[in-house]
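Colleague: Predicted model and sequence below, questions to follow.
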Amino acid sequence: MKSTPLRIAPWIPLLIGMLAISFAPILVRYSNAPVSVQGMYRMLFTFLLMLPFGKSSLGQIRNISRRDWLLLTAAGFFLALHFLLWMASLSYTTIASSTIILALEPVFVMIGAYFFLKDRLHRYAVIGMGIAVCGVVIVGSGDGSLSRTALYGDVLSLLGTLAIVVNMLIAKRLLTRVPSYLFSLLTFGMTAAFFTLYNLVVGVRMTAYPPREWMIFLLLAIIPTVFGHLIFNWLLQYVKATTISMSVLAEPIGSSILGMILFGEMLAGFQYTGGALVIIGLVLYMRAEQGQALLPSTPNTQESSPISAIGK
């Protein structure tokens, strides 16, 4: 079915989305609540915000097979693990380092898709991947020279990135059988449930937080998720998926600038070089893959969109 023409210039909602996702690490840093509580309420509030807009899709739950329910559960687990590790990394390393490492997500997805889904690799995409990895090594080496604590935070961010990659690979299989809205809704709900279970087992307090914290929980759901990632998903009706993927690369830049302004976090000169290499490598990777990218109106692009940029 042909989509309604976009009545405003695409760069306007694109810019809004780019600014919104840059606030994710800032909000995490401002909160004094445990990251498992932040993640739980971010997913719960996003789930509740999405629920009224997909009533027509809820009836399709009965068509999900037992095997796909297991995969949905696994997707929720790895999304929860991603948030737990990445959000925790922000307590140990700089916002810039954490988000630059997280930006490697599409590269790791490409590697996983090659080994597990037998996707083909473009030569220049591999070159871009190599450049990006070199950049991350430079950023990480800089943090290692600063302190072991910062390097530990970089490792947490890297492990969190690997967790979201597993989530993405599971999604790539599931979205051929489960509608995209339903996949996102159920995955977010399960992620919130896993966080709840984790908090109960570890003994983390989940209530009695001051109003300031509840506002941050809600803003985490609204700003980077609804006004960030869901705007990107909506834009896939009008622009190519590669355009959205390239826009997500603005997060390390925007978050780093905000980190400098709000928290005074400055990087060493060679770490700026490493960050630039990451961005250059990822741009080269995206451009290499652009020729194989599907237009947003095709089923594949539509179905893969809802979790394409949620790992922030």
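Modeller: Cool, the structure landed.
Colleague: hey, let's count contacts and neighbours off CA atoms from now on
Modeller: Fine.
Colleague: Which positions within the helix or strand hosting Gly76 qualify as buried?
Modeller: Using DSSP states H and E, Gly76 maps to helix 66-89. Within helix 66-89, the residues that count as buried by 16 or more other CA atoms under 10 Å are 68, 71-89.
Colleague: Counting by contacts, list what it packs against.
Modeller: When contacts are defined as 3 or more CA pairs under 8 Å, 6 or more residues apart in numbering; DSSP states H and E, helix 66-89 sits against helix 35-50, helix 148-174, helix 180-202.
Colleague: what angle separates the longest one from helix 66-89?
Modeller: Okay, so that is helix 148-174. Here helix 148-174 runs at an angle of 160 degrees relative to helix 66-89 (axes from the mean of the first three to the mean of the last three CA atoms, to 10 degrees).
Colleague: how near is the spatially closest residue to Thr187 that is not a sequence neighbour to Phe188?
Modeller: Leaving aside its sequence neighbours, Thr187 sits nearest to Gly76 (CA to CA, 6 or more residues apart in numbering; 4.8 Å). Distance, Gly76 to Phe188, using CA to CA, to the nearest Å: 7 Å.
Colleague: before we move on, what SS does Ser91 have?
Modeller: Secondary structure state of Ser91, per DSSP: H, G, I helix; E, B strand; the rest coil, is coil.
Colleague: Got another one to weigh against that:
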Amino acid sequence: MSLPTPTTPSPSRARVYGGLMLGVVAVSWAAPLIRFAEAPSLAISAWRLTFASVPLLLLALLRGRGEFSALTPRTWGWLTLSGLALALHFATWIASLQYTTVASSVALVTTTPIWVVLFAWLSLSERVGPRGLGAIGLCLAGSVLIGARDFALGGQALWGDVLAVLGAILAAAYFVIGRRVREALSLGTYVGVVYSVAAVALLVAHAFVDSPLTGFTPRTWWVLVGLAVVPQLIGHSMLNASVRHLSAPFVSVAALGEPVLATLWAVLLLSETPDMVQLLGGGMALVGVVLMAREEALRQPPPPDMVPAAD
């Protein structure tokens, strides 16, 4: 006589939505915390990923030894490419915050889902319907409006916008590569390896640039640890956990609370009040992402624990 297989009870609705809310709030602190770090953008990127990757890699080694031994050279190549894309994402987006406002930066980097669809269209031959094309157009129009506004303020702000858009494009590359690799890997193993590759790449980059990696104030070190713990480990873990119980498009739309909250924190803590052009352009970009999420809801969803959020 066989014993019944024990089942894990599903979490309550309040717990699921509470976890999603916690994840959104946690990731929204990334941009304001970066502003408080008195360190070069490359060092911020390197230490944020280093502090986050160490516990994740150790956990992956403990839980997924069999997965590591089964990895082929081809899979290692994809994991390395994904890690490099993630490293460049953080390097460009965090650098954008030195040139433009939090409102402009987070609105532009949040366009990642649009670029994911474009890359999937080009590399995976995934179809984009009329609504998707309209969402892409609206999102790009909002981005152009923000860029035009910042161009009028000077080249420095516009350069920050360019870096934020590059950050969104590189995050999209990271997620598209993840769609290929994640079919044969657990989330813990994938994230543990990719974060570690990204951390090593950013640490090595300091050998080729004139940028300090140490010598920061105690407050800056605490900020760097906070970046790894709050938006990275808590925020992204909660968002990934939410997708196990809620649809990926729903979580993608909920994650749009990040730029709204980040802008609010910037107003309260940094005295950065967005003007009407920023609000209009950012609103257009976010509406475009919402429309794209609705389009994605009609398509086959991505793997259950891949969420388009990397900030």
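Modeller: That came in fine, so what should we check first? Note that this is a predicted model, so its numbers are computed, not measured.
Colleague: returning to what we had before: out of the helices and strands packed on helix 66-89 of the first structure, which is closest to Leu58 of the first structure?
Modeller: With distances scored as CA to CA, the stretch of those nearest to Leu58 of the first structure is helix 180-202 (7.1 Å).
Colleague: corresponding residues in the second structure for the helix or strand following the closest one?
Modeller: On the C-terminal side of helix 180-202 of the first structure, the nearest following helix or strand under DSSP H and E is helix 211-220. Under TM-score structural alignment, helix 211-220 of the first structure corresponds to residues 218-227 of the second structure.
Colleague: Could you tell me how far the matching stretch lies from the centre of the chain?
Modeller: With CA atoms, centre = their mean, to the nearest Å as the basis, stretch 218-227 of the second structure stands 20 Å off its chain's centre.
Colleague: Please dump the helices and strands packed on helix 66-89 of the first structure into a markdown table; it should also carry mean neighbour count and distance to Trp234 of the first structure for every row.
Modeller: As requested, those are arranged in a markdown table below (neighbours: other CA atoms under 10 Å; distance: least, CA to CA, whole Å):
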| stretch | mean neighbour count | distance to Trp234 of the first structure |
| --- | --- | --- |
| helix 35-50 | 22 | 13 |
| helix 148-174 | 22 | 18 |
| helix 180-202 | 20 | 12 |
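Colleague: The residue nearest to Thr187 of the first structure against Ser184, yeah?
Modeller: No. In this structure, Gly76 of the first structure is not within contact of Ser184 by CA atoms under 8 Å, at 9.5 Å.
Colleague: how much space between the aligned residue in the second structure for Ile138 of the first structure and Gly154 of the second structure?
Modeller: Using TM-score structural alignment, the partner of Ile138 of the first structure in the second structure is Leu145. Going from Leu145 of the second structure to Gly154 of the second structure by CA to CA gives 14 Å.
Colleague: cool, and Ser105 of the second structure?
Modeller: Counting by CA to CA, the gap from Ser105 of the second structure to Gly154 of the second structure is 16 Å.
Colleague: Looking at the two now, which is surrounded by more residues?
Modeller: Remark: of Ser105 of the second structure and Gly154, Ser105 carries more neighbours, 31 against 11, as counted by other CA atoms under 10 Å.
Colleague: Assign a three-state SS to that one, would you?
Modeller: helix.
Colleague: Trace it over to the first structure, please.
Modeller: Match for Ser105 of the second structure (TM-score structural alignment): Ser98.
Colleague: Just to check, its match is in contact with Ser157?
Modeller: Yes. Ser98 of the first structure is within contact range of Ser157, at 5.6 Å (criterion: CA under 8 Å).
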